[in-house]
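Q: Any chance you can model this:
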Amino acid sequence: MRIISGTHKGRRFQVGSKFKARPTTDFAKETLFNVLQNLYEFTDLAVLDLFSGTGGISYEFASRGANPIFSIEQNIKHYEYIRKNSEALGFGDSINTIKANVFSYLPKINQKFDIIFADPPFDMEETIKLPDLIFHHSLLNTDGIFIFEHSEDKDFSKHPHFERIVKRGSVYFSFFE
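A: Okay, the predicted model is just below:
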């Protein structure tokens, strides 16, 4: 896995074979950030990365100048990996790694974000509630977006905040505003 662009462009980070997260592929990540690059200047964007897994999305945002970034991960091994890797990459001041259950954490947040990204396990049923939770708790700044990475079996097109969908391979990114 690698960082696509920014100050750490080309830097690689390794994930062990026993790591249980399903990271966003470089191919899909590149597509996502090409879309975002046309919408935002990344410097000083406030980002919330839910179900962070390896931290790859957080590292990409940090490399492009986003700050602060809150990387939320429940699995202790993944949390530790993100925390240690953020320090090793020099992102310690930008990425705040929090070990928490996303569904318990969201109602406690008293901050708004420019971008919220969620890449939950594709088979986790309760994730269908994420768009409603984000908007119910007013977690986005004006002109902020929520991006939900999912498989083809989820359809958010009828959600009142749904904006568009971007597909790359077997990965879908639903955008909400």
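Q: going forward, measure contacts between C-alpha atoms and count neighbours the same way
A: Will do.
Q: tell me which element F148 is part of?
A: Here F148, judged by DSSP states H and E, is contained in strand 140-150.
Q: Give the helix, strand or coil label for the residue sitting furthest away from the middle of the chain.
A: Most distant residue from the mean C-alpha position of the chain: K158, 22.5 Å away (C-alpha atoms, centre = their mean). For K158, the secondary structure call by DSSP: H, G, I helix; E, B strand; the rest coil comes out as coil.
Q: And the strands in this protein?
A: Ranges of strands in the chain, per DSSP state E, are 47-50, 69-73, 95-99, 113-118, 140-150, 162-168, 171-176.
Q: tell me how far the ends of stretch 11-22 are from each other?
A: 19 Å (C-alpha to C-alpha, to the nearest Å).
Q: ok, residues contacting it?
A: M1, R2, I3, G53, T54, H78, P121 (C-alpha atoms under 8 Å, 6 or more residues apart in numbering).
Q: ok, now with 7 Å
A: Outside stretch 11-22, the residues that touch it by C-alpha atoms under 7 Å, 6 or more residues apart in numbering are M1, R2, I3, G53, T54.
Q: re earlier: tell me which of the strands of the chain sits nearest to A28.
A: Ranking those by proximity to A28 (C-alpha to C-alpha) places strand 162-168 first, at 5.6 Å.
Q: In this structure E60 contacts M1, no?
A: No. Counting by C-alpha atoms under 7 Å, E60 does not reach M1; the two are 11.1 Å apart.
Q: Could you also give me the structure for this second sequence? I'd like to compare it with the first:
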Amino acid sequence: MRIIAGDAKGKNIIVPQRKATRPATELVRGAMMSMLEAIAEDWSEVLDIYSGSGSLGLEALSRGAGHVDFVEHERACCDIIKQNLETIGCAGQAHVYCLDVPKAMSLLGKQYDVILADPPYRNQQIGEVLEKLGNSSLIGENTVMAVTHSAHLTLAERYGRLTMLKEHRHGDSLIAIYRKDSSFDSHLPGPV
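A: You can find the predicted model right below:
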């Protein structure tokens, strides 16, 4: 697998050999990044959850993201992400959290401009995780989130403060783009 655009274009990255890990294809990564580049205003802080090989976050770094936090629970995948960061020369612009996503959400203490999610296609709890994420302090004023998922899974139009903007099909994969809905905040009560 290779990085498809940006400073690290053409560099080969390692992918896990386990069948449980299904990295996003070049077509899906390219489509996701194009969709995000048209919407996301700031790429200073990026969160890549269910990272696997880290291909989405690595692609973001290659295209100019300031910093990426990778969250992956499998130790072997975390080691691969670290190797891939060295390969593309971006180890100083990233942190790898070898934790499951719900645990990481409770530990991460900053807001993200872009969130990338490529969960396992068989993950039946993804809706619950996205709802928690959408209501968490990780969501900033202009957060944009992209989720790849199976065409057999229907995602909700809204997760917490995130509202779906669009969804595109690529083979058996769908890419859903969400953005923080500022009208949600206007319905919150002010200070008492």
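Q: Show the contacting residues for N141 of structure 1.
A: Contacts of N141 of structure 1 (C-alpha under 7 Å, 6+ apart): K112, F113, D114.
Q: Compare these with structure 2 and list the ones that remain.
A: Contacts from the contacts of N141 of structure 1 that recur in structure 2, judged by both residues aligned by TM-score structural alignment, their matches' C-alpha atoms under 7 Å, are K112, F113, D114.
Q: which one among those residues gets closest to E30 of structure 1?
A: Among the kept ones among the contacts of N141 of structure 1, and counting by C-alpha to C-alpha, the member closest to E30 of structure 1 is D114, at 19.4 Å.
Q: T163 of structure 2 versus the counterpart of that closest one in structure 2, what's the distance?
A: Aligned by TM-score structural alignment, D114 of structure 1 pairs with D113 of structure 2. Here D113 of structure 2 is placed at a distance of 15 Å from T163 of structure 2 (C-alpha to C-alpha).
Q: I'd like to know how far R64 of structure 1 sits from E41 of structure 1.
A: For R64 of structure 1, the distance to E41 of structure 1 - C-alpha to C-alpha - is 9 Å.
Q: And those two? Which one has more around it.
A: A side-by-side neighbour count of R64 of structure 1 and E41, using other C-alpha atoms under 10 Å, places R64 first with 22 against 12.
Q: who's in contact with the more buried one?
A: Contacts of R64 of structure 1 by C-alpha under 7 Å, 6+ apart are S5, G6, T7, F42, T43.
Q: and what of A94 of structure 2?
A: H67, V68, D69.
Q: Run these past structure 1 and keep the common ones.
A: Of those, the ones still in contact in structure 1 (both residues aligned by TM-score structural alignment, their matches' C-alpha under 7 Å) are H67, V68, D69.
Q: unless I'm mixing things up, the second one is touching S44, no?
A: Just to be clear, that refers to V68 of structure 2. No. The pair V68 of structure 2 and S44 fails to qualify as a contact (C-alpha under 7 Å) at a distance of 8.4 Å.
Q: Pull out the buried residues from stretch 144-164 of structure 1.
A: Buried residues in stretch 144-164 of structure 1, defined by neighbour count with 16 or more other C-alpha atoms under 10 Å: G144, I145, F146, I147, F148, E149, H150, S151, F156, H161, F162, E163.
Q: V102 of structure 1: which of these is nearest?
A: Nearest to V102 of structure 1 among those, with distances taken as C-alpha to C-alpha, is F148, at 13.5 Å.
Q: Can you name the residues that contact the closest one?
A: Contacts of F148 of structure 1 (C-alpha under 7 Å, 6+ apart): F117, A118, D119, F173, S174, F175.
Q: out of V68 and S44 of structure 2, which sits in the busier spot?
A: Neighbour tally, V68 of structure 2 and S44, criterion other C-alpha under 10 Å: the higher count belongs to V68, 29 against 14.
Q: Relative to E87 of structure 1, which of the strands of structure 1 is closest?
A: Across the strands of structure 1, closest to E87 of structure 1 is strand 95-99 (C-alpha to C-alpha), at 8.9 Å.
Q: tell me which of the contacts of R64 of structure 1 are still there in structure 2?
A: Taking both residues aligned by TM-score structural alignment, their matches' C-alpha under 7 Å, the ones among the contacts of R64 of structure 1 also touching in structure 2 are S5, G6, T7.
Q: Could you pull out the helices in structure 2 for me?
A: Under the criterion DSSP state H, structure 2 contains helices at 26-39, 55-62, 75-88, 101-107, 126-134, 182-186.
Q: how far apart are the second one and its match in structure 1?
A: Translated: helix 55-62 of structure 2. Its matched residues in structure 1 lie on average 0.7 Å from helix 55-62 of structure 2 after superposition (mean C-alpha distance after the TM-score superposition for structure 1).
Q: ok, now the third one?
A: Taking mean C-alpha distance after the TM-score superposition for structure 1, the mean distance separating helix 75-88 of structure 2 from the aligned residues in structure 1 is 1.1 Å.
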